[in-house]
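J.: How does the following fold in three dimensions:
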Amino acid sequence: MSNNIKNIVYRTLSKAWATLLEINYDYRFKDGTWKRISRESYDRGHGTGILLYNVDKGTIILTKQFRMPIYHTNKDEAMSIEVCAGAIDDNDLPESTIIREVEEEVGYLVKDVKKVMETYMSPGALTEKMYLYVAPYSEEMKVNEGGGLASEHEEIEVMEIPFSKALEMMVSGEILDAKTVILLQYAQINDLIKNRE
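T.: Predicted structure coming up:
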């Protein structure tokens, strides 16, 4: 790959909340021609997401919160239903990050999480890689009400719903978040949670 790219020039467009770069480079195509390409790359670090499930109850835990980028394009979909998730800070491990986020966002203290995949959510524009997990939860693990951190300006609604309903919401378009769709489909494909009403 390194033989097909040269003359890379970076220009910082913004370093407000994260880093937005303009990257110009020469790229050699399969026919041997070189072309000058310009792209923008948004670096906000990497993230984690987790599907919490209760086999006995046939339920899962999701969150609901306002998302300004969605509001900007479609006001009706701005209250996004998602799995619990969070950004990885500095040198933190993905696993310790998601365990902390679960306690902060939804109020459960989980210890054993299973990584199911790593995925780039929008590789044409974002550097972010998502580390996706699943973990069982029970009422004994409940340590607080969740809702996120006021210091991070979070206002998160915690939703405990039947897994079967979540699948219906995915099909109907009520759930549109990609990491959530991926984890719901993972759970469905692997028969992680029995469908119950």
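
J.: Going by C-alpha atoms from here, please, whenever you check contacts or count neighbours.
T.: Fine.

J.: Share the number of residues neighbouring the closest residue to Val83 other than its chain neighbours, please.
T.: Nearest residue to Val83 in three dimensions, chain neighbours excluded: Leu62, at 4.8 Å (CA to CA, 6 or more residues apart in numbering). As a burial measure, Leu62 scores 24 neighbours (other CA atoms under 10 Å).

J.: Sequence B follows; please return its structure for comparison with A:
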Amino acid sequence: MKIDYTYKGKKKIWEAVLSHDSVSIILYNKDRDAFIIVKQMRIPVLNSNKTNGEMYELCAGLVDKDKPKVQIAKEEVFEECGYDIDVNSIKKVTSFYTSVGISGAKQTLYYAECDDSMIVNDGGGLIEEDIEVLYIPLKDAKDFMFDKNYQKTPGLMMGFYWFFDNIK
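T.: Take a look at the predicted model:
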């Protein structure tokens, strides 16, 4: 969409995309001493950066339902990763804005611990998604963060940093 606005007394135009806010979840599996992340194809990354388009991300989802964000986070963990986590065990970390040059959507970051007893399915997302669930051992996580062979989101890196600064 095109936005006409006035800033510091000057008329200006900006192009933007309307998008939903989102949630993301730092998932730590205690049994495996590992982060649970997802890998999925992101067509905009494929087209814009001449990469394979596969992104390594925190479990995340759009706030496109009339539900509390923490409930949406719980549902995303179930849908994408296959874990049934008690909504009361999910802790809010912070909120921040993403894609500020094009959409300015707000993402709320959560943290949850889980174990293998909470696995109820293989995850993988919805039928139109092709999500692979991955485990990044804590001992390898810092190397993974800076390995340029893996295309990662800033939210994943921020989540790992937060974990190491606040949990381990």
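
J.: where do the helices sit along structure 1?
T.: For structure 1, the helices defined by DSSP state H cover 68-73, 94-106, 163-172, 178-189.

J.: what's the mean distance for the first one versus structure 2?
T.: Right, the one you point to is helix 68-73 of structure 1. Compared with structure 2 after the fit, helix 68-73 of structure 1 shows a mean deviation of 0.6 Å (mean CA distance after the TM-score superposition for structure 1).

J.: what does the last one give?
T.: Following superposition, helix 178-189 of structure 1 is found to deviate from structure 2 by 0.9 Å on average (mean CA distance after the TM-score superposition for structure 1).

J.: circling back: dump the helices of structure 1 into TSV; add distance to Gly147 of structure 1 and mean neighbour count as well.
T.: Formatted as TSV, the helices of structure 1 follow (distance: least, CA to CA, whole Å; neighbours: other CA atoms under 10 Å):
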stretch	distance to Gly147 of structure 1	mean neighbour count
helix 68-73	18	12
helix 94-106	5	22
helix 163-172	20	17
helix 178-189	18	18
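
J.: quick one, which of the ones you listed is nearest to Ser138 of structure 1?
T.: helix 94-106 (12.4 Å; CA to CA).

J.: so that closest one matches what in structure 2?
T.: Aligned using TM-score structural alignment, helix 94-106 of structure 1 spans residues 69-81 in structure 2.

J.: Give the equivalent position in structure 2 for Met130 of structure 1.
T.: Under the alignment (TM-score structural alignment), Met130 of structure 1 pairs with Gln107 in structure 2.

J.: Give me the neighbour count for the residue lying closest to that match once chain neighbours are set aside.
T.: Using CA to CA, 6+ apart and skipping residues adjacent in sequence, the residue nearest Gln107 of structure 2 is Ser22, 4.6 Å away. Here the count is done by other CA under 10 Å, and Ser22 of structure 2 has 21 residues near it.

J.: for the helices of structure 1, which one sits closest to Tyr27 of structure 1?
T.: Among the helices of structure 1, helix 178-189 sits nearest to Tyr27 of structure 1 (CA to CA), with 30.2 Å.

J.: now the strands for structure 1?
T.: 5-14, 19-28, 34-43, 47-54, 59-66, 79-82, 84-87, 114-120, 129-136, 157-162 (DSSP state E).

J.: Of these, which stretch is the most buried?
T.: strand 47-54 (a mean of 25; mean count of other CA atoms under 10 Å).

J.: buried set for stretch 118-131 of structure 2?
T.: For stretch 118-131 of structure 2, the neighbour count (16 or more other CA atoms under 10 Å) marks 123-125, 131 as buried.

J.: so Asn52 of structure 2 makes contact with Lys39?
T.: No: taking contacts as CA atoms under 8 Å, Asn52 of structure 2 lies outside contact range of Lys39: 11.9 Å.

J.: what's the overlap in contacts for these two?
T.: Shared contacts of Asn52 of structure 2 and Lys39, defined by CA atoms under 8 Å, 6 or more residues apart in numbering, are absent.

J.: neighbouring contacts of stretch 92-109 of structure 2?
T.: With CA under 8 Å, 6+ apart, stretch 92-109 of structure 2 has contacts from 15-26, 69-70, 110-111, 159.

J.: Can you find the partner of Gly147 of structure 1 in structure 2?
T.: Using TM-score structural alignment, the partner of Gly147 of structure 1 in structure 2 is Gly124.
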